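Enquirer: What follows is a predicted structure for the sequence shown.
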Amino acid sequence: MLRRLWVLIFYVPLCAWAQTETRLTWLDNRFRVDPEIEQITFIVAREQPSQSVVLVAPNGRKYYADRHAKTMSWYSDKGMDIISIDYPMAGPWQALGKVSSNNGIKIVSNIELDVDQLPTQLYQTEVLKFRARLTQNKQPLLLRDFLERVQLEVIFYPITVDVGDVSAKDPAPIVVGTFADNGQGYDEIGGDGIFTVALDVDVVPGKYRVKIASTNGVFERAVEQTVLVYPSLITTTFIQSHQPFVSHVVKIATNDDQAVVGSLAAYLRVKQPQRQPQIIQTRAQPQQSQLTLKWSNNRQVGKAWWRGWAYVTDTLTQRELVFRLAKQHYTHIAPVTVDTSSVLAKRQREQQLAAEKTEQLQQRLLWLGGANLIVMISVMGWLLLWRRKRVPKADLVIPK
């Protein structure tokens, strides 16, 4: 019996330390770090209310949430501290504070960030499912307290050509997506260590350095890739109807050189005034490279919108592409009614007035012409009389 007791005393702690995740509830909150460990994370649950713990290294140096070494990342919120250390000092470490007696301290080591390989050729407005995984010792990390606080982002850094202008600033980075491990959206299972994002490549075409990294200080990990973003393979045209019996139209076309002919499909969600949203979907025939989607104008006044997705296959890589069709708003306005009878009567009155004015003008011109003729005749007669009076009589010649 005594021999079994000694076996339990010595063997059980050794088995506990053999695990990659260790839970400690010792009264003095001490834990030993082996020399072979290159990276370790302490997850310290605290009683409430309490401040962040103080971490004491084997050499007695103290670290705080707001004052710690550059090789540390420290995340603190209500009830928990997550402290990651690269190349930690071997020996006994200690956490001083109101450490929870129920949860204590958990230790994970050798955490790695593994991400999907992005296609080297992306397209503007393309949306693709992209995943990242957290592992420890090549196995999925399933520690929910840790996973719930991890925040991963996909950041695009534009790569510009050096033109020798030292005063030019580098373009601002673009956050394209934020990962989640919550079992919602594109994420399949919450808490399984696999973070999923619907990567919306809504950036200007060009060359980018893509960085996948933690951003909230839980741990410092980053993976980088280089990609080229090309212009979108599809063009979308919306033609709004302004007539009661004419349909609204969305036309989607693809580039025949880059997209497989006949692979185009589309899905629209349409919301019109005083109507429930309706779904419109169709696919191209084998020899088609464009689609036309229509919905009737319901003649109700108010705001309306549509949005959707387009699906097509890339010719070069045979990759199945998904494009988001951004939400587009438009407005139904009341039709303008015109009283044709009043318009016709008005037009007839205008024509009659114009005819009367023309007739009056003609009469005035005739009277003016006659008056001018009389004046001219009178003047000419007076001139002839005046000339005759002015001509002298010839002298009488008497013959010799």
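Expert: Happy to help now that I have it.

Enquirer: For the rest of this, base every contact and every neighbour count on C-alpha atoms.
Expert: Will do.

Enquirer: Helix, strand, or coil at residue 386?
Expert: Residue 386 falls in the helix class when you classify it by DSSP: H, G, I helix; E, B strand; the rest coil.

Enquirer: try this one side by side with the last:
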Amino acid sequence: MSLARFLIVLWVCLVSAALPLNAQQQTEQNQPMQLMDGPMDNMLPIEGQRFRIDADIEEITLLFFREPNSQPLILIKPDGSKWYDSDYPLERVTWYTDPNFDMIKIVDPEPGPWQVAGRVDKQNKAIIVSEVRFEAEPLPKQLFQNERLKVEGTLYNGTTPVSTARFRETVVLDVLFVSSNNPDFDNFGADPTRVAEFSDNGQGHDEQAGDGVFTGRFALDVVPGEYLPTYQLETPLYERSFEDEAVVVEHQPVTIDFQLAEERGADNGIEVSLDEKLVNPSSVAINGSVSYPNGEERRFSVTKIDSFPHVIPLDNLAYGKHLVELTVFATSNQGREFELQFNNLSFISVEPVAEPTAEELAQQARQEAVRKAELERQQREAEEQQLIVNLIIVAAVNVVLIAGAISFVWWRRRSKRLNNDPATAQKNAEKAEQKAQKKAQKKAAKSE
């Protein structure tokens, strides 16, 4: 009997010890996810497709990553009703869907357990998007026109650096240089200029993809002056702008000109001048390339320059348009290393006119003598022809004048003879009398 009681007591103890453990395991398995717990408040593990929203949340933005090219998710509210990407309350919800993610902003969300239905990416975590901001390295106070500058920065979601690679894919980071409208500078009233885009994709000047460090390559092809660097952050649901302290972009301290060959076979040249008040002359190095009119391309480097202006010779391979690109590396007198980029430079070389030889000069002299003799002959013939024409005209005029004079004398003599004839005089008197009678009749008719 004692043995039986002992066995019963032992069994009860074992069951009593196991029950809390099983209950704890069951509770952990069924426990919904808490959005606001833990040091990583903006990370939301998707386990069991459920999460909880606390009662004091006034607005929340959720970012759910899906398997590539899957259908948009379905949100299931605590009361069991569903929201779809095409059916949700517009006055409270903003929903952006992409082939790979859903970003949903909810105003006054219902507290309690929520569920999400869909092909959620198991390798990533859903994120609560709070105050997304970007912090970049401070820019130098002195910059140069046409400078290329590498700048790194970190993207934050709230106070936590963003470590989820796919979240960074949803953000666009641009940099604008906005004129401070200081009338003391040349860029007063200039339009904003986009000078860089930040990325964390391991391409270009970004060293490693997904390491959380965003890299931007500034291209300061702007008018010299004072600018306010403005970082523009854009997500599918909202935009943010972060303004940095004012910087001054100086005139480029390096100028480029071209020297064209004046003789056949001579080289062309690139003339590089330097403002030694801004730049240490001994620090200058140059890389460049030339595209020739015949399609050939050549690269060159200059690492030692004794004095400025310095001329870089270019082989004269063909005549026509040459395209030139230059990169200048130097150190300012303030000790800062910088890089200048010169793109779209060009010049046109024209084939020089060759000097004629002695034989060619003699031939040209003979040709010139023949040409002059021919011109003189043609001129003499023209003068002779003109003289003949003038003589003909004078003779014709004289003939006309003489004929006219003879006709006039004949007419006068004939008129005198007719006037002295009695019969002719009688006829003339009768005609005069008839005219007088007609005039008298007309006057009488008018008076009646």
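Expert: Here it is on my side, so go on. The shown structure was predicted, so the numbers you read here are calculated from the model rather than taken from an experiment.

Enquirer: overall similarity of the pair, as a TM-score.
Expert: After superposition, the two chains reach a TM-score (TM-score structural alignment, normalised by the length of structure 1) of 0.70; 349 aligned residues with a Cα RMSD of 4.4 Å.

Enquirer: Do a quick rundown of the strands in the stretch 101-250 of structure 2.
Expert: When secondary structure is read from DSSP state E, counting those that start in this stretch, the stretch 101-250 of structure 2 shows strands at 101-107, 112-117, 126-128, 132-136, 142-144, 147-157, 160-161, 172-179, 193-199, 213-219, 225-234, 239-243, 247-250.

Enquirer: Same check on the stretch 301-448 of structure 2?
Expert: Counting by DSSP E, counting those that start in this stretch, the strands of the stretch 301-448 of structure 2 are 310-314, 320-331, 337-349.

Enquirer: So which bits of the second one are buried?
Expert: Neighbour-count burial for strand 320-331 of structure 2, counted by 16 or more other Cα atoms under 10 Å, picks out 322, 323, 324, 325, 326, 327, 328, 329, 330, 331.

Enquirer: which residue is nearest the middle of structure 1?
Expert: By Cα atoms, centre = their mean, the mean C-alpha position of structure 1 lies nearest to residue 202, the distance being 5.2 Å.

Enquirer: Could you find the counterpart of that one in structure 2?
Expert: In structure 2, residue 202 of structure 1 lines up with residue 221, judged by TM-score structural alignment.

Enquirer: Likewise for residue 131 of structure 1?
Expert: With TM-score structural alignment as the criterion, residue 131 of structure 1 matches residue 152.

Enquirer: check contacts around that match.
Expert: 136, 137, 213, 214, 215, 216 (Cα atoms under 8 Å, 6 or more residues apart in numbering).

Enquirer: ditto for residue 125 of structure 1
Expert: Residue 125 of structure 1 is in contact with 200, 201, 202, 203, 232, 323, 324, counting by Cα under 8 Å, 6+ apart.

Enquirer: That one and residue 251 of structure 1: what is the separation?
Expert: In this view, residue 125 of structure 1 and residue 251 of structure 1 are 17 Å apart by Cα to Cα, to the nearest Å.

Enquirer: Tally up the residues packed near the equivalent of residue 173 of structure 1 over in structure 2, please.
Expert: Matched to structure 2 by TM-score structural alignment, residue 173 of structure 1 sits across from residue 192. Number of residues near residue 192 of structure 2 (other Cα atoms under 10 Å) recorded here: 16.

Enquirer: burial count for residue 141 of structure 1?
Expert: 22.

Enquirer: what about the helices in structure 1?
Expert: Remark: helices assigned in structure 1 by DSSP state H are 2-17, 144-147, 340-390.

Enquirer: Deepest-packed of the ones you listed, please.
Expert: helix 144-147 (a mean of 18; mean count of other Cα atoms under 10 Å).

Enquirer: What range does that helix cover in structure 2?
Expert: Using TM-score structural alignment, helix 144-147 of structure 1 pairs with 165-168 in structure 2.

Enquirer: check the fit of that stretch onto structure 1 and give the mean distance.
Expert: Stretch 165-168 of structure 2 differs from its equivalent in structure 1 by a mean of 1.4 Å after superposition (mean Cα distance after the TM-score superposition for structure 1).

Enquirer: contacts for that stretch?
Expert: So stretch 165-168 of structure 2 is in contact with 65, 124, 162, 200, 210, 212, going by Cα under 8 Å, 6+ apart.

Enquirer: same thing with stretch 39-50 of structure 2?
Expert: With Cα under 8 Å, 6+ apart as the criterion, stretch 39-50 of structure 2 contacts 32-36, 51, 113-117, 120, 122, 125-130, 157-158, 160.

Enquirer: Any of those residues buried? List them.
Expert: 32-36, 51, 113-116, 120, 125-130, 157.
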